[in-house]
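> I need the structure of the sequence given here:
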Amino acid sequence: MTILPFLISPVEQMIGAHTSEYKAYTYIDIKAPAEKIWSNVTRVREISEKEDQGYLTHLLNFPRPVKAELNYEGVGAYRAAIFTNGLVFHETVTEYIPLKKMSFTIKALPHEIPLTTMDEHLVVGGKYFDVLNGTYELEKLGDNSYRLHLFSNFKLTTTFNFYASWWTKNIMKDIQNNILQIEKQRSESL
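The predicted structure follows:
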């Protein structure tokens, strides 16, 4: 699978790069009060290396999540999702329903990211890859039982989107599952 781009590269060069949008969807079930879950969603306090369970991102040596800070709860709020190696996602809340839903645009500013953080093909907000927006939704399942959904939309501009999208979607899901697991553990703890 890893040599596939080299085998089809000559054909794809004739086709040229094109842009496509994709969605990464993840969820986790949590047994905790909605208020506790939501407080762990809106503001993610510092994540220790021990809490970080991202498998694929760790294997590929991608920046790991550190924390997320929201200045207030509501439409127009600003949230900084901070990762190691200088990666910061600037998020602006576009929809907010307390204890139910938070949607936000996501911007990574390539000039803020140190050149040693990622290969140019992987730079978020760069020429080839960008994360567009995200949404958290909290769904009630029963008494003190909820399903926390996390969606993110991203775009790729390559000559081999079908291959790159498989990798990118799995990396995005790994990051999201990692964050959801941390939010679950923190919400279910005393």
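
> make it CA atoms for all contacts and neighbour counts henceforth
Will do.

> Can you list the residue ranges for strands in the chain?
Remark: strands assigned in the chain by DSSP state E are 18-30, 65-70, 78-83, 88-97, 101-107, 129-142, 145-158.

> Pipe the ones you listed into TSV and attach distance to Lys169 per row.
Converted to TSV, these look like this (distance: least, CA to CA, whole Å):
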stretch	distance to Lys169
strand 18-30	6
strand 65-70	17
strand 78-83	19
strand 88-97	18
strand 101-107	16
strand 129-142	11
strand 145-158	9
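
> how about JSON lines for those, with mean neighbour count and distance to Glu120 added?
Below are the strands of the chain laid out as JSON lines (neighbours: other CA atoms under 10 Å; distance: least, CA to CA, whole Å):
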{"stretch": "strand 18-30", "mean neighbour count": "16", "distance to Glu120": "17"}
{"stretch": "strand 65-70", "mean neighbour count": "19", "distance to Glu120": "20"}
{"stretch": "strand 78-83", "mean neighbour count": "20", "distance to Glu120": "17"}
{"stretch": "strand 88-97", "mean neighbour count": "19", "distance to Glu120": "16"}
{"stretch": "strand 101-107", "mean neighbour count": "21", "distance to Glu120": "17"}
{"stretch": "strand 129-142", "mean neighbour count": "19", "distance to Glu120": "9"}
{"stretch": "strand 145-158", "mean neighbour count": "20", "distance to Glu120": "12"}
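
> which stretch among those strands comes nearest Pro5?
Nearest to Pro5 among the strands of the chain is strand 145-158; the distance by CA to CA comes to 11.0 Å.

> Counting by contacts, list what the longest helix along the chain packs against.
Identified as the longest helix of the chain according to DSSP state H is helix 161-188. Applying 3 or more CA pairs under 8 Å, 6 or more residues apart in numbering; DSSP states H and E, we find helix 161-188 packed against strand 18-30, helix 34-42, helix 55-59, strand 145-158.

> Name the residues of it that are buried.
161, 164-165, 168-169, 171-187 (16 or more other CA atoms under 10 Å).

> From the chain's centroid, how far away is it?
6 Å (CA atoms, centre = their mean, to the nearest Å).

> what angle sits between it and strand 18-30?
For helix 161-188 against strand 18-30, the angle by axes from the mean of the first three to the mean of the last three CA atoms, to 10 degrees is 20 degrees.

> Following up with a second sequence; could you model it the same way so I can compare the two?
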Amino acid sequence: MTEAPPDAGPLRVLPYSRWWPLAAGVLAGLLLRLVFSGKPGNAYAAMMGSFIYLSPVVVGAVTVYVAEKASRRSWAYYFWAPFVANIFFVLGTLLIMVEGLICAVVIIPMFALVGSIGGLTMGLVCRATNWPRPTLYGLWALPLILGAVETHIPVPQREHAVEQTMLIQATPERIWQEIHDARAIQPGEVDAAWFFRIGVPLPHAGISQTSPSDNIRVITMGKDIHFEQVVTDWQENRHVRWTHRYAADSFPKYALDDHVVLGGHYFDITSTAYSLTPRGNATELHVRMDYRVSTPFNWYADPVSKFLLTNFESVLLRFYQHRSEVSHPMQQTGKNR
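The predicted structure follows:
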């Protein structure tokens, strides 16, 4: 592709021409997202590797190709224009309501960086060859082809745990009561957790109940979310462990993104456990959460999940510390591990 003179091409004289390449890239991405609207586990699902890896590349490549049609751009442009275009692409999925806030916030950094790779690749093709258009067509066709066959490839799974400990100035019995009878949870008690800042509905209560068949703790949250934690290990005032049980209506439509719903195809918190150890006049409260991620990009999804769950555990520990110490506040001592 030969270098165009500075005043060549219609895009140089039309209003807002510098934004047209970005607009073209965003439009290309949105069209791909509309194609990848399949249900989790089916063909053309948005969490497929063919979409997650290749759609930002297509956005970046289209952005650079349209820009190069007007004039030669710099290597810095090849990087930053696709970076910005992919941010606008993700924001566009929110505007047309095909993506939820949680997924959008989580995926923006990855899309922006991968999209820059697509832009640099197209910039190299434009400078070194006369095949920018065939290359662009090939990049556009690749996710469409792979999206039809990727369902035959097993999705990798990772199962990890996060755990933390805090020393609380209260008796094990007092803390145990708060764990099993957490009512009327106020936003200010838990909204420091990034889970809730990016769109997960706030919790309302966590109340243990006993039935003839099992012991459970019922969790209720905003947007009518509800599910049960089933006791698998119980030592009064010392240790409790739950697994999660979901009903068909545990997560009403639009309450959570389909891609991050608990117990879903891609993510789950498989168990939660609390251990209480007396330490003089105080109690060491230990929390552990086991979780699963099942995506074609676990190298990214797993660290993000670990960060969010670790932050969530910290907020939970402070929540129980505050409620347990409320009648006799003392300076807290804490440690993480």
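
> re earlier: structure 2: matching residues for the longest helix of structure 1?
Helix 161-188 of structure 1 corresponds to residues 298-325 in structure 2, going by TM-score structural alignment.

> For that stretch, give me the average deviation versus structure 1.
With the two structures superposed, stretch 298-325 of structure 2 lies on average 1.4 Å from its match in structure 1, counting by mean CA distance after the TM-score superposition for structure 1.

> What separation do you get for Val35 of structure 2 and Gly29 of structure 2?
Plainly put, Val35 of structure 2 is 10 Å away from Gly29 of structure 2 if you go by CA to CA, to the nearest Å.

> any idea which residue sits dead centre in structure 2?
With the centre of structure 2 defined as its mean C-alpha position, the nearest residue by CA atoms, centre = their mean is Val106, 4.1 Å away.

> Please name the nearest non-neighbouring residue to that residue.
Once flanking residues are discounted, Val106 of structure 2 sits nearest to Val304: 7.6 Å by CA to CA, 6 or more residues apart in numbering.

> now do Glu139 of structure 1
Glu139 of structure 1 sits nearest to Arg147 (CA to CA, 6+ apart), 5.0 Å away.

> Who are the contact partners of the aligned partner of the one you found in structure 2?
For Arg147 of structure 1, the aligned residue in structure 2 is Glu284 (criterion: TM-score structural alignment). By CA atoms under 8 Å, 6 or more residues apart in numbering, the contact set of Glu284 of structure 2 is 165-168, 275-278.

> and if we set it to 6 Å?
Listed by CA atoms under 6 Å, 6 or more residues apart in numbering, the contact set of Glu284 of structure 2 reads 166-167, 276-277.

> Same list (the helices and strands packed on helix 161-188 of structure 1) but as TSV, adding distance to Lys67 of structure 1.
TSV is the format used below for those (distance: least, CA to CA, whole Å):
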stretch	distance to Lys67 of structure 1
strand 18-30	19
helix 34-42	11
helix 55-59	16
strand 145-158	17
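
> Compare the ones you listed and report which one is nearest to Ala81 of structure 1.
Closest of these to Ala81 of structure 1 is helix 34-42, at 10.5 Å (criterion: CA to CA).

> Can you give me the distance of the residue nearest to Val106 of structure 2 to Ala104 of structure 2?
13 Å.

> do the same with Leu142 of structure 2
Distance from Leu142 of structure 2 to Ala104 of structure 2, counting by CA to CA: 23 Å.

> Between those two, tell me which one has more neighbours.
Set Leu142 of structure 2 next to Ala104 and count neighbours by other CA atoms under 10 Å: Ala104 wins out with 20 against 15.

> now for the host helix or strand of the more buried one, which elements pack on it?
For Ala104 of structure 2, the element it lies in under DSSP states H and E is helix 101-128. If you count contacts as 3 or more CA pairs under 6 Å, 6 or more residues apart in numbering; DSSP states H and E, helix 101-128 of structure 2 packs onto helix 54-70, helix 75-95.

> Which among those helices is found nearest to Val260 of structure 2?
helix 75-95 (15.8 Å).

> which residues in structure 1 does the closest one match up with?
By TM-score structural alignment, helix 75-95 of structure 2 lines up with nothing in structure 1.

> got a list of contacts for that helix?
Here helix 75-95 of structure 2 has contacts from 22, 26, 60, 99, 112, 115-116, 119-120, 123, using CA under 6 Å, 6+ apart.

> for stretch 105-112 of structure 1, same thing?
89-92, 124-125, 132-133.

> how far does that stretch stretch from start to finish?
One end of stretch 105-112 of structure 1 sits 18 Å from the other (CA to CA).

> gap between it and the chain center?
Mean-position distance between stretch 105-112 of structure 1 and its chain equals 13 Å (CA atoms, centre = their mean).

> Roughly how far does the residue nearest to Val106 of structure 2 sit from Ala85 of structure 2?
Distance of Val304 of structure 2 to Ala85 of structure 2, computed by CA to CA: 23 Å.

> same question, Gln164 of structure 2
Gln164 of structure 2 sits 39 Å away from Ala85 of structure 2, going by CA to CA.

> With Ser50 of structure 2 instead?
Here the distance between Ser50 of structure 2 and Ala85 of structure 2 works out to 19 Å (CA to CA).

> What of Gly147 of structure 2?
In terms of CA to CA, Gly147 of structure 2 sits 23 Å off from Ala85 of structure 2.

> out of these two, which sits in the more crowded spot?
Ala85 (29 against 21).

> Leaving out chain neighbours, which residue sits closest to Pro5 of structure 1?
The shortest distance from Pro5 of structure 1 to any non-neighbouring residue, by CA to CA, 6+ apart, is to Phe160 (7.1 Å).

> ok, and the closest non-adjacent residue to Asn215 of structure 2?
Val231 (5.6 Å).

> Tell me which residue of structure 1 lines up with that neighbour.
Matched by TM-score structural alignment, Val231 of structure 2 corresponds to Val93 in structure 1.

> these two touch, right, that match and Tyr72?
No: between Val93 of structure 1 and Tyr72 there is no contact under CA atoms under 6 Å: 9.7 Å.

> Now the common contact residues for these two.
By CA under 6 Å, 6+ apart, no residue touches both Val93 of structure 1 and Tyr72.

> picking that back up, what's the most buried one of the helices and strands packed on helix 101-128 of structure 2?
Of these, the one with the most neighbours on average (mean count of other CA atoms under 10 Å) is helix 54-70, at a mean of 29.

> Show residues contacting it.
Residues external to helix 54-70 of structure 2 that are found in contact with it (CA under 6 Å, 6+ apart): 9, 11, 21-22, 25, 29, 82, 111, 115, 118-119, 122.

> if you set the cut-off to 7 Å instead, what comes out?
Here helix 54-70 of structure 2 makes contact (CA atoms under 7 Å, 6 or more residues apart in numbering) with 8-9, 11-12, 21-22, 24-26, 28-29, 32, 78, 82, 85-86, 111, 114-119, 122-123, 136, 139-140, 143.
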